[in-house]
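Q: build me a model:
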Amino acid sequence: AWTKLHEMLTSTLLVDITIDGEHKQLPLPVVRNMANEKDPQLRKTAYEAELAAYKKIDEAAAASLNGIKGEVITVAKLRGYESPLDKTLQDSRMDRETLEAMLQAMRESLPSFHQYFRTKAKLLGHKSAQLPFYDLFAPVGEADMRFSYEESRDFIVKHFGSFSEKLANYAARAYDNQWIDAEIREGKRGGAFCYNLHIVGESRIMSNYTGSYSDVSTMAHELGHGYHGECLVNEAFLNSEYPMPIAETASILCETIIANAALEQATSEEAFAILENDISGASQVIVDIYSRYLFETAVFERRTEGALSVSTLNELMLQAQKDSYGDG
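A: As a prediction, this is how the structure comes out:
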């Protein structure tokens, strides 16, 4: 129920924003996607409008998070786990030593990502050595690669076929049978995800497609999740579940197929944009995910003492981001 409430709040949140002197109320995903726009002022305006909009729902969002984490703490304790992390590790079929090795590798890589952020700040013309948060996803270079929805289908199906005919056929079926909800509209949550319906041997994909190369890469990623489900169609229902460490394998493979294909036919400017997009994506997987790990660890520690206020949650998140993003 708390999760449903949070999804409802974020999917129906309208953001007040002024663009070219005109005041508008736009769905949150529309404003979030402006982070990929070429216009630097639009990126900054959208970022500030997004943060301001969250104040409309912050108390309810905090209540949702407190409810969810409180339940996890209670259930984990009743079932004999030492901590929620131990339960997560068991659910993921992963031992703590493996997790610690991965986290250590992430920590060791942070200086390289900090250097990347500073370099991107310089390329974008910032006087400060640090990259502003609103320019994390800013396109770099002169290339402006755009794909219509139909072009994304043809590009993905063609190049999936260079790896596997079965993979290409799955992607074509997903597009042609309208298993993909790609349009941005009011009342729809942001981001993208895939849900495999094992009982009928199909999948459904949600995205917020605007035509950028990043959106094509995201679509390939989600189709990879769907293909994972396709490979499990003939398995028993109890064998259709898989843990997170396995879940991202097919999706990242599909992203890589598309990136390699795009590079083969790209101009030097386009290749620069594609490679920078890849590094940007890696920074999210490493730097941002590490900040979320730090945040969630802190939330679980503090939540055992009682519910956390909006200001406390904000402070914990900001500290986690400072620890992860460093001087980048």
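
Q: C-alpha only now, for contacts and for neighbours.
A: Noted.

Q: which residues of this structure fall in strands?
A: Ranges of strands within the chain are 14-19, 22-27, 180-181, 193-197, 202-206, based on DSSP state E.

Q: the fourth one vs strand 202-206, what angle?
A: Taking axes from the mean of the first three to the mean of the last three Cα atoms, to 10 degrees, one finds that strand 193-197 is oriented at 160 degrees with respect to strand 202-206.

Q: contacts for strand 193-197, please.
A: Counting by Cα atoms under 8 Å, 6 or more residues apart in numbering, strand 193-197 makes contact with 202-207, 222-223, 225-226, 229, all of which sit outside it.

Q: at 6 Å what do you get?
A: 203-206, 222, 229 (Cα atoms under 6 Å, 6 or more residues apart in numbering).

Q: roughly how far out does that strand sit from the chain middle?
A: The chain centroid and the centroid of strand 193-197 are separated by 15 Å, computed with Cα atoms, centre = their mean, to the nearest Å.

Q: and if you look at the shortest one?
A: Using Cα atoms, centre = their mean, we find the averaged C-alpha position of strand 180-181 to lie 17 Å away from the chain's own average C-alpha position.

Q: could you also give me the structure for this next sequence, so I can compare it with the first?
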Amino acid sequence: MPRSVPTLPTPDRRPRAPEGGGAPPASPAGASGETLPGWDLTDLYAGDDDPRLAGDLDAAMTAAHGFRDRHLGHVATLDGAALGRAIAEFEGISEVLFRVMSYAQLRHAADQTDPDIGRFYQGIQERVTDISAHLLFFTLEINQLDENALADRMAAPETAHYGPWLRDLRVFRDHELPEAMERLLHEKDVAGRAAWVRLFDETLAHLRFDIDGQSRTVTEALDQLSDTDRARRRAAGKAIGAGLGAQTRLFAHITNTLAKDKQIEDHWRNHDHPMASRNLANHVEDAVVDALVGAVRESYAETAHRYYALKARWFGLDRLAYWDRNAPLPDAEDRRFTWSEARDAVLGAYGAFSPRLAQVGQRFFDNAWIDVPPRPGKTSGAFAHPTVPSAHPYLLLNFMGRTRDVMTLAHELGHGVHQVLAAPRGALMADTPLTLAETASVFGEMLTFRAMLDAETDPKRRRTMLAGKVEDMLNTVVRQIAFHEFERRVHLERREGALSEERLNAIWMEVQRESLGPAFAFDDEYKVYWTYIPHFIHTPFYVYAYAFGDCLVNSLYAVYQAGTVDGFQDKYLEMLAAGGTLRHRELLAPFGLDASDPAFWRQGLGVLKGFIDELEQMA
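A: Alright, predicted model coming up:
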């Protein structure tokens, strides 16, 4: 069981829900006037007052009490078959709690400004935390078994089935605390870290930005930074800076508090640097992460600096303003896709690669598994939430019809398909670490981009599409490693004391100038743009996983294009179906790839450099 209540994934990019809690209200019309679909949560529970929800919580509490009474202090006495049966029982209780928590999290994500939903979400968090606290002893006692004792029990098929889960559990063996301390940390989480995260989410959801006399949500304001009209982009950038600037004191306090909270826990758990716990959870060695970060930072001049200098020339500017970073090219059409066009483009690309991949993806559209339109109060960005193996994933988007939104659909559908294929592994072994979780999503983006580019014959539109892909890759690789550097420096400096708003702003500007390069001019208000990044708050040091996934997929896709691996599609689907049972070395071995080799990261970055080379030739 996790040491804290299960949470939604951090968003990838980025009228009220009904009292019953099933589907959101009729969705607003898209660009073409079509009705955009919302999700229906009744596959989890029929509503907040569903008797099944209350019954599951009561049954889970009874089961957790019984489990603790039978096994507390006795795990070491269980033989192999008995231990396997105990793990299966633990998994069953966990799945019920994951189902309940998933429903509450999805309800809250659909409208973070509704106080009734907020109270419901908080109540479920507290109830699930109370129940799961009774189970904490179990994994701690398993980790107290010595290697020989555990190996002896692994001879029984009942326990051997859970071998990958036990392997991953043992990673934290040297960083666990006595059961009473673990339980205290676990129970206090809802009034500690989780409460600060909720404060951040709801503050951001309530913010409105005055743009030319119109009140905009954060999703709408950020979308306007991609407008074709430079004056409108500037207005959005200035308004976002003003709105965030008015809340910087609060966001700085949240950041300092959570960084100190992490520092304290890292100290007690004997983690020797701020990224250590995330690297362990990702099952990736420190040296591999350091190689990735180093390779990306060394590439700044040949990737981001070079591309944005080219973009400035296209705009006829000596330097770009920060609000030009995601601007369409000057001669680009303001193409807007309908939802149907986006769906067909993504499924078509998936199907051309593997009919089975498209068949699984089709289920998300045949059923109400995706919440598509932006709404006031809805969380910004996008995510795929796996819920539980006995149900199915749900996707959240904020679809505005841009090409980037089509890529976001391809990305999140990749996550969803991955989660469906891995579900047979069960609640304890279906999830993958963040680094590998990004594989299917980024691969889905690449499939969709390549299909759309190959179908385009107009040179101008091809250049526009290629530039858009380069910018997405820069956002996924360079920008996320810059985020990683910001986090790393903030957490290291926080060990010496709280950081002022001015110091947080200064660190942000230093990493932005380093990563984006001399082609940019940054107005003063840009210094507070760190405040809206949810990754820093939800999941510290999540962000390097995006760069890891993008470079990994670039190398993987190069193997696919080269045709050097027989049965690539089948091997790829087997990799996804493995869920969390295999590590990155084992998953990549069938493709002849090794992430511990620095050349692996250079190969991935080489794809990005090649796209920029092609754009320079077009210019």
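
Q: TM-score of the superposed pair?
A: The TM-score (TM-score structural alignment, normalised by the length of the first structure) is 0.94; 322 aligned residues with a Cα RMSD of 1.4 Å.

Q: picking that back up, go through the strands of the first structure and name the closest to Pro132 of the first structure.
A: strand 14-19 (19.5 Å; Cα to Cα).

Q: next, the angle from that closest one to strand 22-27.
A: Relative orientation of strand 14-19 of the first structure versus strand 22-27 (the same axes, to 10 degrees): 150 degrees.

Q: buried residues in strand 14-19 of the first structure?
A: The neighbour-count check on strand 14-19 of the first structure (16 or more other Cα atoms under 10 Å) flags 14-17 as buried.

Q: what's the answer for stretch 296-303 of the first structure, then?
A: Buried-residue list, stretch 296-303 of the first structure, by 16+ other Cα under 10 Å: 296-300, 303.

Q: what does stretch 65-82 of the first structure give?
A: 65-67, 69-70, 72-73, 76.

Q: please say which position in the second structure Arg43 of the first structure maps to.
A: By TM-score structural alignment, Arg43 of the first structure lines up with Arg233 in the second structure.

Q: relative to Glu333 of the second structure, how far out is that match?
A: 16 Å (Cα to Cα, to the nearest Å).

Q: looking at those two, which is more packed in?
A: Just comparing Arg233 of the second structure and Glu333: by other Cα atoms under 10 Å the higher neighbour count belongs to Arg233, 25 against 12.

Q: residue contacts, that one?
A: 224-225, 227, 323.

Q: how many neighbours does the closest residue in space to it that isn't next to it in sequence have?
A: Distances taken as Cα to Cα, 6 or more residues apart in numbering place Leu225 nearest to Arg233 of the second structure, at 4.7 Å, with adjacent residues excluded. Leu225 of the second structure is flanked by 24 other residues according to other Cα under 10 Å.

Q: do the same with Pro245 of the first structure
A: 10.

Q: matching residues in the first structure for stretch 86-105 of the second structure?
A: So stretch 86-105 of the second structure is aligned with nothing, judged by TM-score structural alignment.

Q: still on that earlier bit, mind putting the contacts of strand 193-197 of the first structure into a markdown table with neighbour count?
A: Formatted as a markdown table, the contacts of strand 193-197 of the first structure follow (neighbours: other Cα atoms under 10 Å):
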| residue | neighbour count |
| --- | --- |
| Ser203 | 20 |
| Arg204 | 17 |
| Ile205 | 21 |
| Met206 | 20 |
| Glu222 | 27 |
| Gly229 | 24 |
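
Q: pick out the most distant pair among those.
A: Met206 and Gly229 (15.4 Å).

Q: show me the residues around the corresponding residue of the second structure for Ala138 of the first structure that make contact.
A: By TM-score structural alignment, Ala138 of the first structure lines up with Ala327 in the second structure. Contact analysis of Ala327 of the second structure by Cα under 6 Å, 6+ apart lists Ser226.

Q: report the separation between Ala327 of the second structure and Arg230 of the second structure.
A: 8 Å.

Q: what does stretch 311-327 of the first structure correspond to over in the second structure?
A: So stretch 311-327 of the first structure sits over residues 502-518 in the second structure, by TM-score structural alignment.

Q: could I get the buried residue list for the matching stretch?
A: Neighbour-count burial for stretch 502-518 of the second structure, counted by 16+ other Cα under 10 Å, picks out 504-505, 507-509, 511-513, 515-518.

Q: list the residues that contact Phe160 of the first structure.
A: Counted by Cα under 6 Å, 6+ apart, Phe160 of the first structure has contacts Ala168.

Q: any idea what it aligns with in the second structure?
A: Match for Phe160 of the first structure (TM-score structural alignment): Tyr350.

Q: same question, Glu241 of the first structure
A: Match for Glu241 of the first structure (TM-score structural alignment): Asp431.

Q: what's around its match, how many residues?
A: Neighbour number of Asp431 of the second structure under other Cα under 10 Å is 22.

Q: if we can go back for a sec, how much space separates the match of Ala138 of the first structure from Ala82 of the second structure?
A: Taken as Cα to Cα, the span from Ala327 of the second structure to Ala82 of the second structure is 60 Å.

Q: equivalent analysis for Pro433 of the second structure, please.
A: Distance of Pro433 of the second structure to Ala82 of the second structure, computed by Cα to Cα: 28 Å.

Q: quick one: which of the buried residues of stretch 65-82 of the first structure sit in helices?
A: 65-67, 69-70, 72-73, 76 (DSSP state H).

Q: done for today, thanks.
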